[in-house]
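S.K.: Sequence first, then the predicted structure, then my questions.
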Amino acid sequence: MQTIEPQTLSESQQENKFKTGVLIVNLGTPDSPNTPDVRKYLREFLMDGRVIDIPAIGRWPLVNLIIAPFRSPKSAKIYKELWEDRGSPLKFYGEDVEKMLQDRLGDDYVVKLAMRYQSPSMDEGLEQFRKSGFQKIIVVPFFPQYASASTGSVFEKTMKIMSGWQIIPEIKFTNTFFDHPKFIQHFADTARKYMAETNFEHFLFSYHGLPERQMTKGDCTGNTCKFGSCCDTLHSMNQYCYRAQCFATTRLMVKELGLKEGTYTTSFQSRLGSDPWIKPYTDDVIKDLAKAGTKSVLAFSPAFVSDCLETTIEVGEEYKEIFEEHGGEHWQLVESLNNSPLWVDLLEDLVRKS
């Protein structure tokens, strides 16, 4: 009778046997600020059915024949303003955090940065984990508040990739962290530095906007979402409502900073197209503030963990111009978490609790 020799694991397989892969995922950025790369990025991003949630038969011509061709040259000019020697801030801050978190977690974990759109891709990161035979995989989307178009898209992409694996290890997803003490602390600590220098009259919390229809689709009750006082509290029926989580984020920061009622506003930016998006719109709020005589504003953008086009350019520069054009005098943006040690503290906590 033929005897079967027991197989032995290679040295690398033995080392990886009980390791955990940690995939940290941000939205993405073009590979360069040149128009072809920006067009490529926009096409991948906007063709996601969770981003533009209309049937594919209508989404394809809208994105590929209208939005991407006409918007990419304009966006490329703006990306060139944003670009630094190290490249896109969103990407190089992510690379910094990847190294910092790896050092913090130690040899039992392997941390990989991925982008939902463009590079480094989620496919590459997860494939490395698969080939290494890791015992467990933790996916950490870099979005403080849940939205189908961001966190939901990362979850869907992960499951789509792993659905083709013969062996699927234990997998954990982190969801939201808008209420994590370290998240609130970072923005509050940064804000206090500016508040020590200037007596700001108003505090603006501007979040990325979404179409109202996406809020309605996510309403599990079918009648909770009214785009009004329904977002004044967070409860079991609206706990995953993006708009409600944004208002909750503001309340936590207001409490931490001790701001007085009437001195702050929550608003939403970056709307696209003619369909109604969640309100109030940031640009309208800014105009109203300036016209009412407000001279100084401290602006927050707490939907982002890395400074990017929507923070540095849109909130930091474009909204500043609008404010000054209508009579405002001093506009200051509070920076995102970027590569802050508090951000790494937060991520370590999320991973270890997973």
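M.R.: Nice, thanks for sending it over.
S.K.: okay, CA-based contacts and neighbour counts for the rest of this
M.R.: OK.
S.K.: distance between the ends of stretch 256-264?
M.R.: End-to-end span of stretch 256-264 (C-alpha to C-alpha, to the nearest Å): 13 Å.
S.K.: So which residues make contact with that stretch?
M.R.: 184-185, 188, 192, 201-205, 254 (C-alpha atoms under 8 Å, 6 or more residues apart in numbering).
S.K.: Mark which of the residues you listed are buried, thanks.
M.R.: Buried subset of the contacts of stretch 256-264 (neighbour count, 16 or more other C-alpha atoms under 10 Å): 184-185, 188, 202-205, 254.
S.K.: Pasting the second one now:
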Amino acid sequence: MELSVSPRFGVLLVNLGTPDSPRVPDVRRYLREFLMDKRVIDIPLLSRWLLVNLIIANFRAPKSAKVYQKVWTQEGSPLKYYGFRTQALLQEALGEEYFVRLAMRYQKPSIKSVLKEFEGKHWEKLIIIPLFPQYASATTGSVKEAVMKELSRWQTIPAVEFVQQFYQHPLFIKAFAELGRKHIEAHPYDHYLFTYHGLPERQIRKADKHNYCLTHANTAEIGCCSSLNAKNSVCYRSQCFATTRLLAKALNLPEGSYSTAFQSRLGKAIWIQPYTEDVVKKLAQEGKKSVLAFSPSFVADCLETTIEVGEEYKELFEEYGGEHWQLVESLNDSPTWIELLRQMVLERTTKPKALDLMLQVIAEEKE
């Protein structure tokens, strides 16, 4: 969308990233950049370098490349395709006062390259939206660090506001509930599974300043995440369980008919539990025949939704006796998702404008 007037506000959307192509060298390059982030693999630099460059990137890249080939389209990676669709639709929804761009934390378009489009212009405010519903140091935290590093080089730094999380926003819940309701109306389900990207338990504990997280009851159960409070409100695991409760309420799901689990483990470390693969096996063994699966930690379809949840867990469910497995698609470019982004931007830019107030003060002094 061409802007005919100078915009007052910059809006930067940031998602995780994707390889340039499903070829092995591009996948390896992506994995190296992603996994060398100290917020993603939080171990000493030398150990991280050896692990990523000598083991993970070399052995995982060929396997991951084959999986990327399954989701790649003529438009490229679904994550990037829907990211640019979202950029265009949000730009249209916000209008000419706003300048909207998409960046990826890893690979292209990079945060550094996209912020060059913003530099040197007279912004009233920059709104940075990491596209992760729940806060984690490895996702939102990493985006914030990368953005602040680039902005620190600017001579004039405008007012900047980050969206910390939006799992609790009514429109986020509405958007996923709308998608899930279409499947529920089309087919009866025995159970509903809400599966989220996992994190190592050590990262949860490192972020906990109250010695509260993962200390109550069996960490494979809900335990300390049964409700949000002052001690766990910034905890990723607690925010995921809260997302499940909000979606279950919006969908009128009976107590006991839904579960929360965590996927995508890497390495031998203990990750937050319960593990999705264990829950899937258990559901089938308990006689559940039909499961509807949500992935509410992702806003666009990608490997972790389409392949891991949509195909691999489906095969596992059927292997243990299940009959019908359905993945709820991600928000992608749904109208409610675009409206959520629009509202989050407007909530941060339609308060009394700093520039307007300054001009008003100057005018009053002249009188």
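M.R.: Arrived safely. If you're wondering where the values come from, they're calculated on a predicted model, not measured in any experiment.
S.K.: Quick check: TM-score for this pair?
M.R.: Remark: TM-score between the superposed chains equals 0.94 [TM-score structural alignment, normalised by the length of structure 1]; 340 aligned residues with a C-alpha RMSD of 1.2 Å.
S.K.: about what we covered before: using JSON lines, lay out the contacts of stretch 256-264 of structure 1 together with distance to T221 of structure 1.
M.R.: Formatted as JSON lines, the contacts of stretch 256-264 of structure 1 follow (distance: C-alpha to C-alpha, whole Å):
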{"residue": "I184", "distance to T221 of structure 1": "30"}
{"residue": "Q185", "distance to T221 of structure 1": "34"}
{"residue": "A188", "distance to T221 of structure 1": "35"}
{"residue": "R192", "distance to T221 of structure 1": "40"}
{"residue": "E201", "distance to T221 of structure 1": "39"}
{"residue": "H202", "distance to T221 of structure 1": "36"}
{"residue": "F203", "distance to T221 of structure 1": "33"}
{"residue": "L204", "distance to T221 of structure 1": "31"}
{"residue": "F205", "distance to T221 of structure 1": "28"}
{"residue": "V254", "distance to T221 of structure 1": "29"}
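S.K.: just those residues now: which is nearest S340 of structure 1?
M.R.: Relative to S340 of structure 1, the closest of the contacts of stretch 256-264 of structure 1 is Q185; by C-alpha to C-alpha it sits at 11.3 Å.
S.K.: Can you find the partner of the closest one in structure 2?
M.R.: Using TM-score structural alignment, the equivalent of Q185 of structure 1 in structure 2 is K174.
S.K.: and if you look at D232 of structure 1?
M.R.: Under the alignment (TM-score structural alignment), D232 of structure 1 pairs with S226 of structure 2.
S.K.: tell me, the helix or strand containing Y319 of structure 1 lands on which residues of structure 2?
M.R.: Per DSSP states H and E, Y319 of structure 1 falls inside helix 319-325. The counterpart of helix 319-325 of structure 1 in structure 2, counting by TM-score structural alignment, spans residues 313-319.
S.K.: That stretch vs structure 1, average distance?
M.R.: Stretch 313-319 of structure 2, aligned to structure 1 and superposed, deviates on average by 0.4 Å (mean C-alpha distance after the TM-score superposition for structure 1).
S.K.: mind listing what's buried in that stretch?
M.R.: Neighbour-count burial for stretch 313-319 of structure 2 [16+ other C-alpha under 10 Å]: 313-314, 316-318.
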